[in-house]
Each structure stands twice: as C-alpha cells, then as structure tokens.
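*Asks:* Got a sequence here, can you model it:
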Amino acid sequence: MLNIDRSKHTRTPGHDAQFRARRLALALVPCAVLGAAGWGAPTTVLAQTPAYPVKPIRLVVPFAAGGGADILARVLAEKMAPTLGQPVVIDNRPGANGLLGSDLVAKAPADGYTLLLITSSFVVNPGLTRKMPFDPVKDFEAVSIVASAPTALVVNPASKMNSVQDLVGVSKADPKRLNYGSSGVGGFPHVMTELFKASSGVSAMHVPYKGGHDAVTDLLSGHIQFIVSDLTPVMPYLQAGKLKALAVTGPGRSRYLPDVPSLAEMGIKGVNVLGWYGLVAPAGTPAPVVNKVRDAAVSALESADVKARLAATASDGVGSTPEQFAARIREEVPMWKSVTSAAGITLD
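*Replies:* Have a look, this model is predicted:
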C-alpha cells in the first residue's frame, strides 16, 4: 500500500488565498485582451455594422412600365448596380397618380433597400387631394434630382397660330373657342397648362385623356387646339412639321428646340418650370446610405451611355445634393397647391 504523508498536502489558509488569487488573475486575462481590442466599440469585429449594401436594392416606380419614369429608372438601375455592388431591381407599382407606389415606400424600412423614383407629380399631388396617405416632405429623405424634362406649348400648324401672342389673341376674341388636352386630371401637363393660363390670361376648356399620346392624336386631327407636353411624344411630329411648338416652359430655351423661345422671352412670366425626376428614400434612412445612393446615381448620370439614352427622350441628367433636392420639394409643394386651388383641380 502506498503511504502518503498528508501533512505535506494539507491546505492552509495562506495556500487557499494564493490559489484564489492565481485563479482570479487567469480569469481576468481574456477581459484585458478584449478591453485592449476596444470592447463595446461599434467599429470592432465584435459589433461591426455590415457595409451597405449587402443585398439587392428595390427601386419602386409608381407608374406603369414603358413610360418615361420607368425608362429612366431602368437606365439608372443598370448603371448604379456596378457602383453599389448589388443589383437594383425595378418594381412598378402604378396607381392614383403615383400615390400607391409612393405610399409603399413611405412605409418601408429606412434601411436603404427600398428607394422611390419620383416625378414632378410627387409635389403636385398634395394639392389635389385631402386624403394624402403620406407627407412628401416629412416621410421621405431626398437623395438627388436625376433628370429634367422640358415641356412645350404645342399647336397644330393648321390653326394658323404661329406665336404665343396669336394664341392669346384667339382666346381674347372668343374665350370659348380653345380646348386643350392633357394626359389626365391632375397630371403634370394639366397643372402646367393651368399655370400657363393663369399667367397669360388665356381661356381654354380642359379635355382629359387616358394618356399623353391620345391627346397628341386629337391635336393632330384638330379636335383640340393646343397642349402643354413633354417633348417625347411630340418630337417626331415637330420634326416632321405636323405640329408646331410656340414656346418652352423652362427658364430658358431647350437645347432640343433651340429655335423655340421660352415663355419668359414672349413676355409670359411665372411659368419658368421644368418637369423633373428624382430619387427619395424612406424618412430616417441613415445619411451615409443616402449619400452612397446619391453618389452612385450621379456617377451613372455622368456616363456617356446614360447621357445619350436620356437625350433620346429629350431629357437631361441633373445631379444634386440631398439638401438641394429637399429644398426644392419644400418649395414646390406649396407652389403647386396654390395653382391647383386656383384652378379648382381635385382628385377627391
């Protein structure tokens, strides 16, 4: 039998204290290492936020496929994807003059994975209905204006109206003679024409259509006397001499119609407005995410391919800071409310 001298292994109070001290020191080593690495800091490996984006981005277009907004969105998405490192997927959600798709994005998570392409109708809609499902200023983060589109006052040459003054004169001679067409009640061409009427003193009856192309067809046939339209549906007829542009509505002449004066040149003040397109995100989207999307969009707009494709639709790429775009939205909402109120335009 093995004899053990237990007297040599008996623990004393001093031995126990030393043993506990060694265990405590060993236990504190991992904590010291973690502390040196920045324990609790959000930029450490232990609590690092994933870089944006890490999955595909949805770009909601609140209008039907095939229209100007849809075409622009697809051009942008294609060029933004390589910069962002993720696909940008188009999601068409048409309805209620853009309200349905816009409301979907207003209520989406503010994480940068749901964006919205808006048109000028975004700032017109608040003046058309008291049942707005969202606030265009408070419920979105502006990202950037991406394009502008000039509009023109267009007539049939058979009308013998060769200038804005001719049109004003016809209206004064017979206030019930003129009819104008638009793509529908409350659409941008409708409110633009009402702004022109208020600024020029022209009297004309509104004839709404289901789309801009239908209005152009009736202008060609002489059923209506003029329209205010973006250039895409009318340009082939202007070039063929079947329609005539009397003026453009922007602050100056358009490079697409360099021989056509602006309304301001013709003495009609207060109609220095261009149609535009822009990108917004849900309110609360972090500024770094907004800026990354903005940079990708501006980079896309600077490419020769995108410039050429926009020119084919008589549009121009326009970049802005989020702050500049937000200021424009805040400015135009009340402006269009005053126009729609004075003209009695409503969707309610």
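*Asks:* from here on, contacts and neighbour counts on C-alpha atoms
*Replies:* Fine.
*Asks:* so what's residue 276 closest to, chain neighbours aside?
*Replies:* In space, and not counting its chain neighbours, residue 276 is closest to residue 148: 4.2 Å by C-alpha to C-alpha, 6 or more residues apart in numbering.
*Asks:* one more, for comparison:
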Amino acid sequence: MLNSIRLGKALRAALVAAVLPMGAQAQTWPTQTVRFVVPTPAGSSVDIVARLVAEKLGGMLGQTVIVDNKGGAGGTIGADAVAKARDGHTFLLAYNGPITVAPSMFSKLPYDPQRDFAPVILAVTQPNVLAVRTDLKVNSVKELVALAKNRPGKIDYASVGNGSLSHLAMELLKMKSDTFLLHIPFNGGPAASLALGRGDVQVLFAALSNVQPLLRDGKVKLLAVSNAKRSAALPELPTIAEQGYPGFDATTWNGFLAPAATPKEVVLQLNKAIGKILETPEVKQKLLAGGAEVAGGSPEQFAALLKSETAAWTAVIARSGIKPD
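*Replies:* Below you'll find the predicted structure:
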C-alpha cells in the first residue's frame, strides 16, 4: 500500500512537470546536482576557472555543483556529452577548440556548436604566452623566427592538443613569419608543460597558469603574449603584434554553454549568478594571478563572439591545412 502511494505521488509529479510551461519549470530550478563538464584534463586552465566558479555557485543555488573532466579529441568528447544531456542540470565550460575551431577541423562532428548549445556567459579571456626553454638562445619573437629559419624543422614546439588555440597560435605565427617548426601535440596543458620542462620540446604556446611552475623554477622564459593587446596579468610582456607581426591575435576564452533546449530563464539565472561570482574581488584576483581576465556580458554578446571567431579560425585552418590527426 505504501509503495502504491509513493508511486502515485511520483507519477503525479512527473505529470505536473510535463504539462507545466518551461518558464514555470525554470522557476524551481535547480532540483538536483548541477554538473559542469570541462572538456580538458584536471589541472588545466579551463579546469581552474570551473572549480573557482563551482565553489561559489553551490551556495548561491542551494545545490551541489560538481566539475566533471571529460578531456580528449580536442575537447569534442566533453562538448558532445553536454550537447546530448537532457537532465537540465548539465553545462559545459568550453574553450575555443570544440566550439569555434572544431567545425573546420573535423569533417563530421557529433554535434553542431551553433544549433546544439545556448551561450550562457563568456567567463574569462586569457592570452597564450609564448614560452621557450631558458637554454634556447633567443630573447624575442624575431630571434626565435631567425633561429627557426636557420634550423628548419629542427625546433620542436608543443601544443596542448591538435587543433587547440595553442596549436593554432603557432601555426598563425608560422604563416606570418614564413618559418617551419615541428609540431608535437599533447593531451592538455599540464602534459605539454611537462614536456617543455624536461626539454623534450623547445617552444610552447600555453596559458600562463600552465607554465608558471616552470617560470618560477627558471626553466623557461616568456617572449610574448598572443593577444592583440597586452595582458593585465603581464603588462611588461609585449604582444607578438608589437614584435613585427601586426594583426596577430590568438586569444583563448572560457565560456559557459547550456544544451540548446535549456529554458531561457535558467540561462539568464546562470548568467546572472556566474557574472556576480566572477566580479568578486577574491575570484578576480585568483584568475588574474593565472593570467585570466574576467569578461562577463550577456548571452547575446557571447553568441556574437562565437560566430565571428568561427569565421576567423576557419580561414586560418583552411590556409594551414591542419587536420585532426
């Protein structure tokens, strides 16, 4: 008898949820654990942002917020998992790779970045820093280019993954400087930085947070930032554009995306909550220490960025001939 009563209540709740308008359902959100899928390994710069936000967001929402790392395949594994999520509580903290780069890199994706996601908020932007081993006798981008020209194919550079911004930034520099460096991809920033520290490679474009331990240990030196303008975290470090390659810009961003079917009210609720977290002095300082600058803004502004950047990287990928494998 008791089981029948419980079953009846559960059935009535399900029927009510089915007939309620989406907006009414959104007013009760969240009703279970919120999951942030991060399409990179633990310890990456994206992971750091996700955990900073998750730590604060749980208290604001009154629900547990967890971070779930699903790296691999240029971030497309994690992105696909969120695109197909139907629980209303799973979201993606994305970066350029699986959203604005993958459509041109892969002939067939299991998801459509424009169709299957609803932009929530652009969380941070951060430059890739151009790091080289301390024993490499160069102290500027021009000197690195000159060395690469004198030793074609003898200088190895790492990336945090094939098709990542780390990869594309160097390919863009190679195109602009007419040089050749040998690409060796790794699975994520920590692995690529470890290879640089060991001396397996000589050069790496990566988020500042990934190379900071090497910088402290004196194993690497920084030549430039990849942004169009200098970074607030490293104001003394010149851009690549300043060093003879005007127009160079390879800015990494991290932003939250929801499955496309997510109610607009939930998207706006998350936008407001995450935006508030990002603006707290404590979080801003921690992010800046790792080289990331808070962005924020509306879902519509984030959507416009995704559209324009997809077009820009499509041109670079087409010209360089980059393939997924």
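*Asks:* against structure 2, where does the longest helix belonging to structure 1 fall?
*Replies:* Assignment by DSSP state H gives helix 13-36 as the longest helix of structure 1. Aligned by TM-score structural alignment, helix 13-36 of structure 1 falls on no residue of structure 2.
*Asks:* tell me the secondary structure for the counterpart of the residue nearest to residue 276 of structure 1 in structure 2?
*Replies:* In structure 2, residue 148 of structure 1 lines up with residue 125, judged by TM-score structural alignment. In three-state terms, and counting by DSSP: H, G, I helix; E, B strand; the rest coil, residue 125 of structure 2 is strand.
*Asks:* How about the one 3 residues further on?
*Replies:* The three-state assignment at residue 128 of structure 2 reads strand, by three-state DSSP.
*Asks:* count of neighbours near it?
*Replies:* Neighbour count of residue 128 of structure 2, defined by other C-alpha atoms under 10 Å: 26.
*Asks:* Compute the distance between it and residue 262 of structure 2, please.
*Replies:* According to C-alpha to C-alpha, to the nearest Å, residue 128 of structure 2 and residue 262 of structure 2 sit 32 Å apart.
*Asks:* who's in contact with the residue nearest to residue 276 of structure 1?
*Replies:* Residues near residue 148 of structure 1 by C-alpha atoms under 8 Å, 6 or more residues apart in numbering: 274-277, 315-318.
*Asks:* whereabouts in structure 1 does stretch 156-174 of structure 2 align?
*Replies:* Residues 179-197 of structure 1 are matched to stretch 156-174 of structure 2 when aligned by TM-score structural alignment.
*Asks:* Name the residues that touch that stretch?
*Replies:* 97, 120-121, 124-125, 128, 202-215, 219, 224-230, 271, 275, 336, 339-340, 343, 345-347.
*Asks:* For the stretch 51-200 of structure 2, which segments are assigned as strands?
*Replies:* 65-69, 90-95, 117-133, 156-159, 182-185 (DSSP state E, counting those that start in this stretch).
*Asks:* Just put those strands in a markdown table and tack on distance to residue 58 of structure 2.
*Replies:* What follows is the strands of the stretch 51-200 of structure 2, written out as a markdown table (distance: least, C-alpha to C-alpha, whole Å):
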| stretch | distance to residue 58 of structure 2 |
| --- | --- |
| strand 65-69 | 5 |
| strand 90-95 | 14 |
| strand 117-133 | 17 |
| strand 156-159 | 34 |
| strand 182-185 | 35 |
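*Asks:* among these, which is nearest residue 5 of structure 2?
*Replies:* Of all the strands of the stretch 51-200 of structure 2, the one in closest proximity to residue 5 of structure 2, counting by C-alpha to C-alpha, is strand 90-95 (30.9 Å).
*Asks:* after superposition, how close is the closest one to structure 1?
*Replies:* Taken over the aligned residues, the distance from strand 90-95 of structure 2 to structure 1 averages 1.2 Å (mean C-alpha distance after the TM-score superposition for structure 1).
*Asks:* what's the matching range in structure 1 for that strand?
*Replies:* Using TM-score structural alignment, strand 90-95 of structure 2 pairs with 114-119 in structure 1.
*Asks:* Mind listing what's buried along the matching stretch?
*Replies:* Residues of stretch 114-119 of structure 1 classed as buried by neighbour count (16 or more other C-alpha atoms under 10 Å): 114-119.
*Asks:* With distance to residue 17 of structure 1 added, can I get those residues in CSV?
*Replies:* Below are these laid out as CSV (distance: C-alpha to C-alpha, whole Å):
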residue, distance to residue 17 of structure 1
114, 61
115, 64
116, 68
117, 71
118, 73
119, 76
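*Asks:* Name the nearest residue to the residue most central in space within structure 2, ignoring sequence neighbours.
*Replies:* With distances taken as C-alpha atoms, centre = their mean, residue 95 lies nearest the centre of structure 2, 2.3 Å away. Distances taken as C-alpha to C-alpha, 6+ apart place residue 254 nearest to residue 95 of structure 2, at 4.6 Å, with adjacent residues excluded.
*Asks:* And what about the one you found, helix, strand or coil?
*Replies:* strand.
*Asks:* residue contacts, it?
*Replies:* By C-alpha under 8 Å, 6+ apart, the contact set of residue 254 of structure 2 is 46, 93-96, 122-125.
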